[in-house]
Structures are given as C-alpha cells and as structure tokens.
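# Sequence first, then the predicted structure:
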Amino acid sequence: MPEAEEHNPAETPAPSNTPVRALNRFVKSLPGLVAAWHWVRPNMTYFLTTRQPLLWLLALLIGTSVGGGAIAFRELIAAFQLIWLQDMSELVASAARRQPFWVILLAPVVGGAIVGLLLEKVMPGKRALGVADVIEARAMPARRIGFRSGVCSALIAAVSLGFGASAGREGPLVHLGATISNLFAEKMRLGERASRILLACGVGAAVSASFNVPIAGVLFAHEVILGHYAASAFVPIVISTVSGTILTRLYFGEHAAFIIPDYQIISYWEFPAFAILGVVAAMVAVGFQVSLIGADWIARNINLKLWMRPVLGGLLVGAIATSFPEILGVGYEAINEALYGHLSIALLISLTVMKTLATAITLASRFGGGVFSPALYLGAMTGGAYGLIAASVFPQLASSGGVYAILGMGAVAASVIGAPISTVLIVFELTGGYTLTIALLITVAIAYGITLALHGRSYFHWQLEMRGLFVQDGPHKYLVKNARVSEIMRPLETPQPFDPGSGDAYLRPSDTLETALRVFDAGGQERIAVVKQNDATIMIGHAVQVDALRQFNSALIRASEEEHR
C-alpha cells in the first residue's frame, strides 16, 4: 500500500471567518475609526451640550399638550356660543339669523360684561395677550410668559369669540401654545436659547392645530417668532407641530379649516389681473391696520372704566351684527361662502367695510382675539369682489371668483401679519395643490411689498414698537435693552458716599446697557459711578465702558451663532 502523505497543520490556511482574522481586521481599522471619531466628536459635543435629545422629547410633550389645549379652547368657544345661538358649529351667521333681533344685539354685550369682570378681577396687566407678546418674550427673555396670565388670556378670548366678538382664534391659540411651552422650559430650568426653541415649538403646534396645516405651522414658528431658520430649531419644531396635528386630526378629523372648491386658472393672461389684485389687497391690508391703530388710539383717549370698555364695544359690535351677522366671531362661514361665490358683489364690499370696523372696535374694547382670521376674511371678501368685477369685464379670461378669493386671503393676511412665506404655505396646504402656486406668489409678493412701502411694518411689530421694542430693526436694537448695568458693574468692597448733585454722571443697577452706552457717549468718560438702586448718595461700584462694549459684542455674537446653527 502506498504510504499516506504527511499533513502539516501549519500549511493549512486559517478560515477567513476565524476570530483571529476578524480581530486583525478590527485592529487595522482602528486608525480610521479614531479619525472618524475626531470628525464626529465636535458635532456630537454640540448636539449634547445644547441638550438636543431633551429638546426633542420636550417638543413631543409640548406638541401633544398644545394639541389638547387647542381642542379645549375651541370646544370652550363652542360651549359659550351654544348659550345664545343653540349651535356649536362654525355656522355662526346662519345660526344668528334664526335668533331674535335682541339676542344678536345683546349677546356681545353679555360677553363684554364677562370679559370686563375677568380683566378687572383676574387678568394681570388688564388686557388679553397675543402674538406680539410671544415675540416680545422671545426677544426679551426677562419678560417670560406667566402661566396664570396665559390661561386667563385664553379664557378671555374664548368668552369673547364665543359671544360673537369679531376677532380671530389663532392669536390666542399661539399665545396659549407659548404659555404651555414656557411652563416646560421653566420646570426644566433651560437656558435662554433652549427656551426660545421651545417657545417656537408651542407656536408651531398651535398654528397647525388651528388650521390643520403642519408645514405652515413649522414655517410660521421660524418666520414670525424666531425670525430665523436655524437648523438646531427645525427638528424640535417639526416634532412638536406634527404631534399636535395628529392629536387634533384624531379629534376634529382630517379636513382643513376651510372647504376649498374646485378651481382652475383659465389663462396666463390673467396674471396682470393677479398683480393688480396684489395692489388692491395691499390697500385693504394697510386700511385694516390703520383702522386698528386708530381705534386703539381713540379708546386710549376715552376716559372710561375698564369693565365698561368691552360692554360698550360689545353693544357696537352687536348693532353691526343685526344687519350683518356674517361679522360675528371668526367668520369662517362667510369665508367659505366667498370661496364658493355665493355672495353678491355689494355684500362682499359691505362685509369688507363692516368686518374692518367690527374688528377694530372689538380689539380696541379689550376683547380677546387675534387679527389673522379677520385678515383672511377681508382677503376673501376683497378677492371675491375683485373676481366678480374681473369676470364682468373679461368673461372669457377670468377664472372663478373662488380663485381670486383664495389669492386675496393670502395677500391680505401676509401683509397684515408680516409672514409672506408662512401665509403662502397655509393657502397651499388649504388648497392641496400646485395649481395656484405661481399666482399666489405674485399676488402675495406685490401686496406685501406695497404694504411695507406704505406702512413699513406688520401689525405685530407696530404693537411692539408702541412698547419701545423695535424687533424688525435687528438684534442690536433689543439686545441692549436686555442687559443691565448690574451685569457689567465692578462692585466696590466697601460702599462709598456719592453726591448726585455734583454734576457727575451715575447709573443704577437696573439701568439697561442701552442707557449706560448713551451715558458713556454723552460724557466721554471711561468709568461711571453706580449708585444704590434706592439711594443715589451711596456708590456701590463702577461701570466701565470697555466692559459695556464687551457685553454688547458678546450678546451679538451669541445671537448670530443661534441664528446660524
């Protein structure tokens, strides 16, 4: 027999999947993994130090909470409405026509009496709050939104709208969303930057819950509240908005706020007509804002007890509603009628005037409510009337009146609230298609541009400027109002006497950085005494110009970083 060949185990190759071979491959890959970690580490460090995981979780909680709050708010409005209309739907005008004359006249008066009592006895600040207060809280962290004032303001708005006051529900809902988000931020003791992101989360969820428009809710939070599109804020806002939308859709259904008819643009030759509609919408938007400002000025100069203001305002609104019940409440029924072309041109024009007057009276009388729904209302009426006129002049070229009503809604609303991108998205989501996109863009752009040329600001920014806060001028305008002299003061070990009558400049710890910089500039001094808050004869420290400038520059850098990361 032939001898068997000897087998050398050392010559047998090791299987490719042996643990030794796998370990060798892992060891060889370590330098690459280390290099990758050095590349990932700064991003991960920023992700964790800015507490993004916590913000994502809080955004989910805020979205569901705001969704629940929106459901409760809308049902509360319906409950108050049931008392005098025997109807809880949004068909307010139809229900009002079935009521006696005196019910329509007196219902807003009763609501005004309740609102006056709440303002006198319960509401801090003696006025209902809205979108402008949310923007102020974002710009001025020291002016946080109190939970009590937020809930009371929502209650006042629900009473107002439930009893027929001519205003919108979106503004109160936005403030309620901000109130809920601020509560989470305070409980978790978050910093200013994280608190602002959560504030936007609550606002986005509130807008989406009101209109069932999640994309527009995200954009509104960025455009109107934050004033920037930082990537770090995008994910939490989306989480909050989507969660709030899901909850409200489960309760109210999938349909949007308005019933949009089938529409079609007949010809591209209509685009000049769309551009002219933008001009007309701008005039309406400016006229609406001037009416609101004028009515507010008149109300401030009338010597009347606080509780009497909403009562008298309610009587005036009720008197208008006896002839034009379409102006009652948020007015969604009338908007739908305009979209379907069921209103005559005379009624469309009349409602444009009467809704402007009724809303100006409502808000000047201290009722709660916003301006977004009235702006949509005025846009629908304006566009509907314009469409009927266009159809009578060019019957072969003009699209349906509903097309012009939709375009008018976007144009007037964007001009009033100063949010063209968000408004385009709202209308886009309401219509559910691209058909009107180009026409909507040109109409909104022209209306918004002319409004800025004539009025220079949105209604919210006007409200803030009345309080001395110029947000639209840039962060350098309001950052100097946030910092205080106490933050830059160099304290003395032992307080020293000071003569305030000597003519030497001095500051107090509560003075703003803006005041300090002006005092430095006026006197040309590099060091100024800081006296005790309630006793100008005792010097407790010094304020140095270099420290003040360093504080201002640091605040600008932080604001710039927040806007771009």
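Ah, there it is. Remember, it's a predicted structure, so these values are computed and weren't measured experimentally.
# okay, CA-based contacts and neighbour counts for the rest of this
Noted.
# Of all the residues in whatever helix or strand F520 lives in, which ones are buried?
Using DSSP states H and E, F520 sits in helix 513-523. For helix 513-523, the neighbour count (16 or more other Cα atoms under 10 Å) marks 513-517, 519-520 as buried.
# Contacts only, for the residue lying closest to A414 once chain neighbours are set aside.
Counting by Cα to Cα, 6 or more residues apart in numbering, the nearest residue to A414 once its immediate chain neighbours are dropped is P420, at 4.6 Å. Neighbour list for P420: 411, 414, 444-445, 448 [criterion: Cα atoms under 8 Å, 6 or more residues apart in numbering].
# related to what we said a few turns ago, and the helix or strand that the helix holding F520 is followed by, what does it pack onto?
Per DSSP H and E, the first helix or strand lying C-terminal to helix 513-523 is strand 527-532. Packed against strand 527-532 by the contact rule (3 or more Cα pairs under 8 Å, 6 or more residues apart in numbering; DSSP states H and E) you find strand 506-507, strand 535-544.
# In TSV: the ones you listed, plus mean neighbour count and distance to L161.
Below are these laid out as TSV (neighbours: other Cα atoms under 10 Å; distance: least, Cα to Cα, whole Å):
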stretch	mean neighbour count	distance to L161
strand 506-507	22	47
strand 535-544	20	49
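# got those as JSON lines, with distance to A439 columns?
JSON lines is the format used below for those (distance: least, Cα to Cα, whole Å):
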{"stretch": "strand 506-507", "distance to A439": "56"}
{"stretch": "strand 535-544", "distance to A439": "57"}
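# Tell me which of the ones you listed sits nearest to L190.
Across the helices and strands packed on strand 527-532, L190 has its closest neighbour in strand 535-544 (29.2 Å, Cα to Cα).
# dropping in the other structure now:
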Amino acid sequence: MWKYSPSRDNLILLLLIAIVIGLVTGILAIGFRYLLLLTTGLFWPDPQAMLEVNQQYPWYLVVAVPVFGGLLIGPLICRFSPESRGAGVPEVIEAVVTRGGAIRHTTALFKTLFTALSIGCGASVGREGPVVHIGSSVGSSLAQWIKLPVEWKRVFLACGAAAGIAATFNAPMAGMLFAAEIILVDFQVRYLSHIAISAVTATVVSHKFLGSFPTFQIPSYELVSYAELPLYGLLGLLAGLLSVLFIRSVSAAEDLFTRVGVPFQFRPAIAGLMLGLMALGWPHILGVGYETINQALTAKMGIALMAVVLLLKLVATAGSVGAGFSGGIFAPSLVLGSLLGGVFGASAGRIFPGEMGTAAAYSLIGMGAVVAGTTLAPITAIFTIFELTYNFEIILPLMTCCIISLVTVQKIYGYSIYETKLLRKGVRMVRGRDVNLLRTMKVGDYMATDFETVRQDMVLGEILEKSEKSHYPHFPVVDSEGRLVGMLSMSDLRSFLAQLGDLSNLVVASEIMTKRVIIVRPDDHFETAFEIFEGKQISTLPVVARNGNLVGILKKSDLLLAYNQTILKINVLDKIGGKK
C-alpha cells in the first residue's frame, strides 16, 4: 500500500488523485441527473412540464402526488437513514469539523435516493445537496483507502464537493470556491490546486454529456448607469432580510412539527399536502424551481405573480426541509433571489423608467445576493453568477449587492443556514486551523493513567499522611467499585488542620470532598477541555467513562504540551514539504 509522505513525487500523485475524484464525481453527478428524470417521471408523466401540472392533471392528483411521495419517503428515511433529512451540505461540513473528513458512505447513497424521490414528487428542495454529498464521499473514500492523514482527508472531501457543484452548474470556479468558503472550515491556499483540478475535471465530464450551455436562460446584462448602484445596494439589503427570514423559517417549521408532536415518518406527508394545495394555483413552487428562475430571467412573470410565488416558495421550502424531505437549499435560494430581484427591478423600473436595467437583470443579481445571505459565502455567490454570464459589467453591482446582503445577515442573525442546522445539532462550526486541530485530539489519547485516588471512607488522618507523601495537589475520591464520587484538594483540607487531633479518626473523605465535580470523557476532544480549563480556572480534570468509573486524569499542563508538540510537528512537515 502506498504511504503518504510530503515529497514532490507524492504531491504529483495527489494531484492525479484529485483528477480521479473529479472524474468519478462528474460521472455520478450526471447519473444523478438521469435518476431525477426517472423518479420525476414515476410521479408525473411529463417531468418537463412541472409548471403546467395544474392544467394537465385533475386537482386531486396534483394534491395526492406530493402526499403520496411524503408517505413513501417519511418511513423510508426513518427506517434506513434518519440523517438524510434536509440539506446534505451541513452533514459534509460536520464530517470536516468533527470526524476528520470521514464520510459515512451509506448516508451518501441514501441521500441520493431519497433526494431523487423527494424532488420527483414535488418537494421544494435543491438537487445540489446530494451531489455535494456524493462527491465528498468519493473523495473521503479514496483518502481513507490510501490511508492519508486527516488533513488530506478533508482536502479530498472538499475536492469532491467542488466537483459536485461544478458538474451541477457547469461552473468550475463556483465549485472551487464553494468548497473553499463553505465546506473547508480551515482553508489553505496550497490546497487550491487540488480542489481546482477536481472542479475542472468534473466540468469537462458535464460538458461531454450535457453540453457547455449554462444551467439557466441568461439575459444580456448592462449596467445602465453608476446611479443604479444605490438601487443594487437596496436590493442587497432586502436580500439579506429575506435570507434571515428564510433561515429562521426553516428552523421554525422544524420546531413546529416537534412542538405539535407529529411523528417523523408522517411529517413529509403533511408537508406534501401543503405543497399540493399551493400547487393547485401556483405550480411554480414544486420541485427544484429552475423553470421558475428561467421565467423570471426571461421576463415571463408579472410583478404580482412573482411576489406571490416568492412568498409561497419560501413557505414551501421551509415546510419541505423542516418536515424532513431530503434535498438542498442552494437551489431554493437561487429561486427566491431571482423572484425578489424580479419584483424589485420591475417595481423600480416603473418609478425610474428608462434610467435603469431590466427586471431580468435585477433578477440575475438577486440570485447571487440571496445565496450570499443564506450561505454567508459571498465569493461563491459572485462567481456562480459571473460564470453564468461571463460579463464583466455585472461584477460591480453583483459585489455591491452580495456584500450588503452578507453584512445584513451577519448583523441581524450571524449564522448561515448551514451553520444554523449544525448549531441545532450541537456542533459549533469555528473557522481556523487551531480549532480544527483541537477537534482531532481526543482526551483519552493524552490523559494520564498513573494517578492516586482516595477512598470515600478514608479518615482525615490517613488522607493527610497520604498527601504528605504524594506530589499530587488533587485526589479523586472513588467508591468501592472505582466510580468517581468527588474531588479532594489541599484547600478542602486546610480548614481541618487546626482540629486535626480531634477529627483525624472521625472525619472521612466523603464529608469534606467537593461533590460537584467537572469531568471530561475519554472521547471528548481537546476543544472541550480547553474551554473548561479557561472558564473554570482549574488545573486538573478527572476523566470518567460512561459507566462512572475513573479512567484517567487530564492535566492542563499535559494538554498544552501535547497541543504544542502537535503544532510543531505539523509546521516541520509543512516546511519539509515546501522545500522538496
């Protein structure tokens, strides 16, 4: 088996592996597109005419199909893969943050199948989530098979994610930046070449099968006057507010189902009923929504229709994701942005006729602005829209709009839609190399197993005699079965020293120990231990197994030493790799 080392030959081989990841992911992304067509055809006889379903089919079928899809998907997800609910990108980020880039391969498989079924029956979710999951799984699998270090597992996972986005939108730069800005919480420029080559390879595969045409029907763009920039700034503000509403709505929908007490397996069916009833009048809310984007970009929707569909698409997506339908939120963000921009541009055009761009132009900019707000990834949003147009005139208004949207969300809310889901699961996503290194270091690997304890029935005289002979300032107090019951320190003993003669054989450890003890588990990571040490100003933590038994002691000095040695080792390897 090939073994990793930071030599020049191996670094070239790593680039070849990145190409393989892009190739495999591109092929699988194309396969997923065909799977979507197949599953949509199972529910709707004409999958290319989703916007006319309320005209082609009886009303009861329009309502029944999403309900039936929900009844099918809900039990399947609960039975086989509960983690497949909702968007797939947060699970990929979680793998980077907490599992060193290791992806559960069965989750990627089930995510693919369940998303295809969800979109097929009309759920308002995106198709990019499972493609990112597929690509990340490919990259993670190769890294694990080759037995690469944790750092390279994360990089190849990001390579797969970039390839997935690139193949989905025919946009290699957007895929590369998506991986760098959203997936990798610890991005370093020296890995950019690997991510870029995966994205380019996947795009070539996509071009081979689907052609080089953009995903949407892009209008020509022209910045009529620099006086338009304040209007784009106002659109950015509205996009930020819409992004906050969207993020909060997804969480609120999930909380509502929980508060009402609806079992998980029935939630998609209830959301499906809501989707079906709305689709009777406005089928634009069904599925991914790319047809709706194209209508907004080609000025085929009036202001009133765009405004109504904007509101209903927001409700439909929040209900679909909150109920547990499997799918992404990147595409719905694009739909919401196109509708918001269209409404804003058409309204402003009536106020300033002939002095500004078309409503379609504002719709195009709005797509990027809402993506920037919901993901807090403005560079990804900017390049996604730029790669659709390849028009440099769009850069200045697009940057203005996206940055203002980003700042609005940061000031009002503070988290992306992906971070929100992770926070609700108890995973705090912090950017930075040091934090992610702490999360790879487990307490159980660095705790001291050579320590002294005190029995809870040991008398004061024996405790003092033991403390005089020991160099330990703290003693864990255990019961007869070795379970931790308290901690005893010299400060606990100090108040009894004046009465030692009278109490030496009367007072036992359990009467003077500190009973409320802060502990850590062997599988806790160093970030948790650092937070405890910093917040509580203590120097020693008992390490306790799940059964209550004391298994070790973690000293603050040992933690700092282990961390510093690991940092030094990484820096030395980086320098060696850079010289060769």
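Perfect, thanks for sending it. What you see is a predicted model; the values in this text were computed from it and never measured.
# Map the residue nearest to A414 of the first structure onto the second structure.
Per TM-score structural alignment, the equivalent position to P420 of the first structure in the second structure is P378.
# That match and I182 of the second structure: what is the separation?
P378 of the second structure is 10 Å from I182 of the second structure, where distance means Cα to Cα, to the nearest Å.
# And E254 of the second structure, by the same measure?
According to Cα to Cα, E254 of the second structure and I182 of the second structure sit 23 Å apart.
# So for the two, which sits in the more crowded spot?
I182 (23 against 18; other Cα atoms under 10 Å).
# circling back: what subset of the contacts of P420 of the first structure is buried?
With burial judged by 16+ other Cα under 10 Å, the buried subset of the contacts of P420 of the first structure is 411, 414, 444-445, 448.
# And those residues, which is closest to R527 of the first structure?
Set against R527 of the first structure, the nearest of those by Cα to Cα is Y448 (46.9 Å).
# The aligned partner of the closest one in the second structure: what's it in contact with?
By TM-score structural alignment, Y448 of the first structure lines up with L406 in the second structure. L406 of the second structure makes contacts with 240, 369, 372-373, 376-378, as judged by Cα under 8 Å, 6+ apart.
# ditto for L119 of the first structure
With contact set as Cα under 8 Å, 6+ apart, L119 of the first structure has these partners: 126-128, 306-307.
# Out of the residues you listed, which comes closest to G331 of the first structure?
Distance to G331 of the first structure, by Cα to Cα, is smallest for A128 among those, at 20.3 Å.
# For the closest one, which three-state class applies?
Recorded secondary structure, A128 of the first structure: coil (DSSP: H, G, I helix; E, B strand; the rest coil).
# which residue packs closest to the equivalent of Q217 of the second structure over in the first structure, ignoring adjacent ones?
In the first structure, the residue paired with Q217 of the second structure is I259, using TM-score structural alignment. Nearest non-adjacent residue to I259 of the first structure, counting by Cα to Cα, 6+ apart: N336, 6.2 Å away.
# hmm, back to that, which ones among the buried ones among the contacts of P420 of the first structure are found in strands?
Among these, none falls in strands (DSSP state E).
# For those residues, give me TSV that also has distance to I83 of the first structure.
TSV is the format used below for these (distance: Cα to Cα, whole Å):
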residue	distance to I83 of the first structure
A411	36
A414	34
V444	39
A445	43
Y448	40
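# Widest-spaced pair of those?
A414 and A445 (8.8 Å).
# Kindly check the end-to-end length of stretch 136-156 of the first structure for me.
With Cα to Cα as the measure, stretch 136-156 of the first structure spans 20 Å from end to end.
# Now do the helix or strand containing A132 of the first structure: distance to the chain's middle.
In the assignment (DSSP H and E), A132 of the first structure maps to helix 131-139. Per Cα atoms, centre = their mean, to the nearest Å, the displacement of helix 131-139 of the first structure from the mean C-alpha position of its chain is 8 Å.
# cool, and stretch 178-193 of the first structure?
17 Å.
# Which stretch of the second structure lines up against it?
The aligned range for stretch 178-193 of the first structure is 136-151, by TM-score structural alignment.
# That stretch: which residues count as buried?
Within stretch 136-151 of the second structure, the residues that qualify as buried are 136-144, 148, 150, counting by 16+ other Cα under 10 Å.
# Same check on stretch 199-212 of the second structure?
The neighbour-count check on stretch 199-212 of the second structure (16+ other Cα under 10 Å) flags 199-206 as buried.
# hmm, back to that, save the buried residues of helix 513-523 of the first structure as JSON lines, and put in distance to Q81 of the first structure too.
Below are these laid out as JSON lines (distance: Cα to Cα, whole Å):
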{"residue": "L513", "distance to Q81 of the first structure": "49"}
{"residue": "E514", "distance to Q81 of the first structure": "48"}
{"residue": "T515", "distance to Q81 of the first structure": "50"}
{"residue": "A516", "distance to Q81 of the first structure": "53"}
{"residue": "L517", "distance to Q81 of the first structure": "54"}
{"residue": "V519", "distance to Q81 of the first structure": "56"}
{"residue": "F520", "distance to Q81 of the first structure": "58"}
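# Nearest to G383 of the first structure among the residues you listed?
Nearest member of the buried residues of helix 513-523 of the first structure to G383 of the first structure, counting by Cα to Cα, is E514, at 45.6 Å.
# what's the spacing between the closest one and L479 of the first structure?
Distance, E514 of the first structure to L479 of the first structure, by Cα to Cα: 9 Å.
# got it, and P172 of the first structure?
27 Å.
# Who has more neighbours out of the two?
Between P172 of the first structure and L479, P172 has the larger neighbour count (other Cα under 10 Å), namely 29 against 21.
# What lines up with S344 of the first structure in the second structure?
When the second structure is aligned by TM-score structural alignment, the residue opposite S344 of the first structure is G302.
# And the residue nearest the centre of the second structure?
For the second structure, the residue nearest the mean C-alpha position is P90 (2.2 Å; Cα atoms, centre = their mean).
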